[in-house]
Every structure is written in structure tokens, then in C-alpha cells.
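Peer 1: below: sequence and its predicted model.
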Amino acid sequence: MKKTLLRLARPVFGPLLNRLPVRWRFAAYLRAIRCESQLPEKFVFKLAETREELEACFHLLHDAYVDAGFMKPDPSGLRATVYHALPTTSTLLCRAGDRVVATVSLVRESAMGFPMQRIFDIAAIREAGGNIAEVSALAIDRRFRSASGRILLPLLKFMYEYATRQFDTDHLVIAVNPRHIGFYEAILCFRRLKQRPVDHYDFVNGAPAVGAHLNLYTAPTAFRRRYGRLPPEKNLYDYFTGDSLPNTQWPTKRFYTTTDPVMTPALIDHFFNQRTQAFATLRLRELMLLHSIYDLPDYKSVLPPVPADAPRSEMRRRTHRRFSVRCPGEFSTRQLGIRRTFELTVFECSATGFRVHSDNRLPAGSTGTVILELGAADWSVMLVTVLRLGSQDRHIALVRIDQDDLAWRKFVGALGKAQTHDDLGEATRFV
């Protein structure tokens, strides 16, 4: 490629491209695209899981942000924010041999929210329903930026697949420098938020920012319209929606959970207390939310203590903790002597019940049997009652468990005690 995607996004080109009509801007970026489905074996795309991988990602991000003027150099040489500490954040990476050469993070909405909601109004996106995740912390090693076709596009494909297949995400949002927004609009089909650009975004050292949104439900249609008739090397529709690259390594899971927490108490202490001062700058509400999210004793010992005079309203704990999952199943009941069966997907659960989505509305008030696939080799059969349907979405239902089974008790017991996604592989150890 004579020009790479990243070179087009540099300050020299970005402002000029953003002033071009959309059609011309798209043509300029399209010339730089080359989809490669056969990559050298040395390139691997995966979740950052180990201390070494996370350290390499945070170091890469630090250097890229310092170069771009998005942060001042930190003595640690790392950029690790409180959002990286959350169990609802996944840091993805590209490795070339033993070297981490690119990274991007997905911050799914949680009690602490995500960075850009401080400055952008996303109420309309929330009203559409579904989980929202912010694309954040994208960085590529400067020595590999000329290989964007082998790193940037595959990394974005992995991010797209991870968000849609494993992270139970319906919407992606992003806050980017105005000189980069053209790439996300023209190539990835993001749409700008109606809110005007922000002149001063504290999260990136006061740089300006533009907000944008991609609806993952409608994204395939947008990709098909824009790329469906193009040759394979330019066809991002086939590239993003087709099979995973052989270079992709998916996290190993026993159960169908939709988050991949990797931060053990030791890793949290290392990155956010010892290597950086991320926890030292927490506001009181953030600190209290962090304690409510990490409510296991091992985590409490590495979190900054909550002041004795702080209000405790933010730290109230549910009687039954809720967990984010994506478990397919079916519900069977009898109505007027006729047996009816409904396919459904459990997306949130606790020890005593769960919320489901079903294409065919479940009959409120009905009692029956539910069969759930908890993982590739784990099944549960229980007696349940459909309590009520969602007030806004009638395809969502709240279900009460009337009689559980051993598989379900092991399932929720493991979710309640596990620290990371690896712990779930030894689920029976926790019950």
C-alpha cells in the first residue's frame, strides 16, 4: 500500500480529508484498504490476560498517547485508568511473535459508566436498548504502523467479532480527535452524535473530541451496502462478517458468560497501586462504586479504603447478585391443555431467577420447565414461572426459579466466587 490507513489519519491529512465530500473522502480511504485473510503465523489476536501482556498494552498506549499529545509522560511509562480495572473491560491485543504491537479496549457500560459519557449525551442510544461499549485505548507500535493491513484491520475485525459474539454488545461508541473521525465514518460506518464536538476533553489531556456511534444490529446492512459489490481485497462486509482469521485466539470458557475479567487482586494491586497512581486520583463516588463492584474480600484488601464518614448508599449490595450471561434454552408450558415451547436466551441471572429475550413473547404468569445450556457441556433443567414482561420491550421477560437443580447451583456459585474468567474452568471448586 502506498498510503496506509494510519498515515491518512495523521494530522497532515486528516483535516483535509474531513473537509472533502463524503464520497470523495470514502474513495480516498478506500484506496488504502487491503483486506488480508492470510496473515503470517507470527501475528496473533487475543485477549490480554497475563501481567506481561497487560503491561505491554499499557506501555504501548502510554507511548502512543504521549506522542499524540493526549497525555503527559508518566513516570511509570504506562497508561492504566480505573476503567481498565473493571471486570466489564476487555483489553485486546495483537502480538507479533513475542512482542505486543497493537491494542484496543472495549469498556462495556457498568455502574461506573465509561469515559465519554462525561461529555457526550448518549440518552438516545440507551433508549434503543441493549448493552453499550466504548471503543477506547487504540494504539499501534510506531514500528508497525506501516503494516496497517496486517495489524489495524485484523485488530478491528477481532474487536467487532468479540463485541458481537462474546461481549453481548449492541452499540459501540467512541470519542476521537476530530482529525480521525473521517476514518470511523467512511470506513467503519460510525455516525456522529448530534452533539457538537467538545473542545476540551480532560480524559485525553484537554484535546478536542467528536462522539460517534455504531449500531451493531444494523452494522452488517451498512457494511453490505457500502462494500458488498467490491472485490475481496476491498470488501469489508465479507471481511468483518465472515469467518474469524486463523490468527485469532478466543478466550477459553466453561460457561457462556459475556465478560472476561482478568484482573486478579494481585494484578489490580500491581497496576493501580504500585506501578501507577490510578487509584489515588479516584473521586469518592468512583471509589465507592469500585468497592461495590469488587465485593469479594481478596479485592477489598487492595482497594483504597472508603472514608469512615462517607455515605453508604452507593455500596448497598443486592441480596442476590446478578451476572451477565448469554445462555440459550427453551421454555415449555401448557395452556388450555396444549403444550407450547418457546426458544429464549438468558442474558442476566441470579440465584433465584433470570431475565430472558424471546422472539415469541412468553405468556406472563405461566409456569413450566426451562432447559438451559449453561456452557458447552453444562445443562440445567428447572421449574420456573414467568413473572412479567418488560414494560418497554415485551420480548423480554422476568422469570422466577421455583425449583432449581445442582447444575444451576454450581453455575451461580461459580459466578459468585470466581475472580477471573479462568476460575470458571474449575467451577465445582467454588461450591
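Peer 2: It's in.
Peer 1: when you work out contacts or count neighbours from here on, use the C-alpha atoms and nothing else.
Peer 2: OK.
Peer 1: secondary structure element holding Leu267?
Peer 2: Element membership for Leu267, per DSSP states H and E: helix 265-269.
Peer 1: after that helix, which helix or strand is next? Please name it.
Peer 2: Counting by DSSP H and E, what follows helix 265-269 is helix 284-293.
Peer 1: and the next element down the chain from that following helix?
Peer 2: Using DSSP H and E, the next helix or strand after helix 284-293 towards the C-terminus is helix 297-300.
Peer 1: can you name the residues that contact Ala407?
Peer 2: Applying CA atoms under 8 Å, 6 or more residues apart in numbering, we find Ala407 in contact with Asp378, Trp379, Ser380.
Peer 1: against Val176, how distant is the second one?
Peer 2: Computed with CA to CA, to the nearest Å, the distance linking Trp379 and Val176 is 43 Å.
Peer 1: between these two, which is the more surrounded one?
Peer 2: Set Trp379 next to Val176 and count neighbours by other CA atoms under 10 Å: Val176 wins out with 21 against 17.
Peer 1: another structure for you, compare them:
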Amino acid sequence: MNSSTLHLPAAAVRAVQDHSTRHANVAPRGPQEIACGTLSGEQRFAISVVPGGAQRAHAAQLLQRMYAHRGYLGVQLPPEGARHAVTLVAHENEQTVGTLTVGFEQQGRLLADELFAEEIDRLRDAGHRVCEFTKLAMDPMLSSKRVLAGIFHVAYLCAHRVEGQDRLVVEVNPRHVAFYRRLLGFAPLGPERWNRRVDAPAVLLGLDLTHARREIARVGGQPERAAVERSLYPHFFAASQEPAMATRLANARGERQAVAHQGFWSSVLEPLEDAFEALVPGHGVRSATV
């Protein structure tokens, strides 16, 4: 796949562990943490907007490791503070176990437009607001269905509740189509195409986000129903938790963009200030504030 392809079933079908879950009232820690809960054995997990520094580096390393295992090289997280993307990270007991990026249109296009512009344009022409999930990687030795559902739930909130998107697209390998259709309700949107850059097939799937909204309201927060429902939605958080989660998500995204905006102008202005200081010593901005 290209860098937008979701790397899921190796973790979600073959190796994701089916932990039993207690829905304890666990409080988020810090402004970047959006949602959290507990797994069996009192293990804590949390879903956050990926910050900078070491946590971002750990998410990037996980992404590269999981994609390299499949032969997909050169995959990177979006630039820090990018307005067209929100990268999420999942932790279990402070250890990075997953990452997922929500992608929005940049200059009217998504990453998936590279192969599937015709199919996505049909959605746009019908009046839909389209986003994509990309760069999904879950550590198969550490992550659980509950954590996988949690990161999907926060990504859904970001796309649908915070940003107002109503259609989601993903690019997957054809052998993973059944997983997305059965557990999340995706439907194929077009024929299989060959991605020449990575020499692999790709299929575009789509999801009506109002379907996800209905399923979360119906069975979210009820993992005991997973065996009967045979979907991932019972492992999502309860719908009653969504308002607080959406508020934290909007705040976290706003803080990230403010920091990125400040960093951008600092990178532009500081060299100019240095040049002015060199020409007129003692009259630069930093000199005036000392």
C-alpha cells in the first residue's frame, strides 16, 4: 500500500488479544489525553492527541516498525501541528501500543485521491464531507480489542463530531476487506487497483459515519455484547462519554495548532531579528526586552 494504507488486520485479526474489560471511571491525565479506561488486571489504557517530543517519536517508531514488517518503507507521521491531519496515539500502562491519523482535505484532496479520485469525487458531488483514516499501526503483542476500538472511537469523534465530516474512506489490502465490513460496517467503493509504488493491490472502502454514530449509541460501552453482535462497536466507549471526550479533543487540537502557529512565526521572525540586531546593535527586539 501507499503511506495512507491502514495497517490493521495483522494486529486486529491474527494477533490482537481479546482482553476482558472493566469500564471503570478512570480520569484523563493532562490536556492531550482524550479518553481512557482499564483492561483486565487493572491495566490502564489511554488515547491521546500525539504530543511532540518522545511520545511522538515512539509513535513514529511504532508506525515505521509495523509497516516495514509488511514491506512498506518510508512511512512517516504527518508534520507536527499539520492542520489537515490529527494523529492519535494509544498507550497501555504508559507504553505506546498504537497510532492512527485522521486526514482531512488539503487543497481539496485526500491521500486516497492518488488512486481513487473518481470514487471520492462521486461522494463530494453528492454533497458529502469526506475524510480518511490513515497510518494505523497496532502493536500485535501489546494491544487489545478495547484499545483498538478506543482509538477508532476517538478518531470517529474527531472526524464526525468535532469536524463535521459525514463520510470516511480508507485504503486497505483486499485480504483485509472482510474485517472492515464485518466489524465496522464499511462497504467497497470501487474496484481493486494496483499501487505501483509499493507493488501491492489496494481497495477503497467507505463508511457512513452516521452508521457508526447509531451503533455507538446502541451498543457502545457494552463489551459483553461483542460475542452476539460480532462487531467492534461494543468495545467502543459509551455514548454518554462522548461530549466530554469531544470537548477535550477540540481543546487539544486547538492547543496543538496554536503551538504550531507560534513556532512557524518564530522560525520566520527570529532570523530577521538577528539580522536587524547585527545591523543596528542594541535595537533588536530581544535586546529591547532584556
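Peer 2: That came through fine. Because the structure is predicted, anything quoted here is derived from the model rather than measured.
Peer 1: count the neighbours of the equivalent of Tyr184 of the first structure over in the second structure for me.
Peer 2: For Tyr184 of the first structure, the aligned position in the second structure is Tyr180, judged by TM-score structural alignment. For Tyr180 of the second structure, the count of nearby residues is 21 (other CA under 10 Å).
Peer 1: for Tyr180 of the second structure, which non-adjacent residue is spatially closest?
Peer 2: Phe186 (5.6 Å; CA to CA, 6 or more residues apart in numbering).
Peer 1: next, count neighbours for Ala68 of the second structure.
Peer 2: Other residues near Ala68 of the second structure come to 13 when the count uses other CA under 10 Å.
Peer 1: and the match of Tyr184 of the first structure, what helix or strand is that in?
Peer 2: Residue-wise, Tyr180 of the second structure maps onto helix 177-184 under DSSP H and E.
Peer 1: strands along the first structure, start to end?
Peer 2: Per DSSP state E, the first structure carries strands over the ranges 43-47, 89-96, 99-108, 132-140, 171-176, 191-192, 198-201, 207-215, 323-335, 338-349, 353-357, 367-375, 378-389, 396-403.
Peer 1: now do the buried residues in the longest one.
Peer 2: Within strand 323-335 of the first structure, the residues that qualify as buried by neighbour count (16 or more other CA atoms under 10 Å) are Phe323, Ser324, Val325, Arg326, Cys327, Pro328, Gly329, Glu330, Phe331, Ser332, Thr333.
Peer 1: output the contacting helices and strands for it.
Peer 2: Identification of packing neighbours for strand 323-335 of the first structure by 3 or more CA pairs under 8 Å, 6 or more residues apart in numbering; DSSP states H and E yields strand 338-349, strand 367-375.
Peer 1: nearest to Val302 of the first structure, out of the ones you listed?
Peer 2: Val302 of the first structure lies closest, by CA to CA, to one member of these: strand 338-349, at 27.8 Å.
Peer 1: matching residues in the second structure for that closest one?
Peer 2: Across the second structure, nothing matches strand 338-349 of the first structure (TM-score structural alignment).
Peer 1: stretch 380-388 of the first structure aligns to what range in the second structure?
Peer 2: Stretch 380-388 of the first structure maps onto no residues of the second structure, going by TM-score structural alignment.
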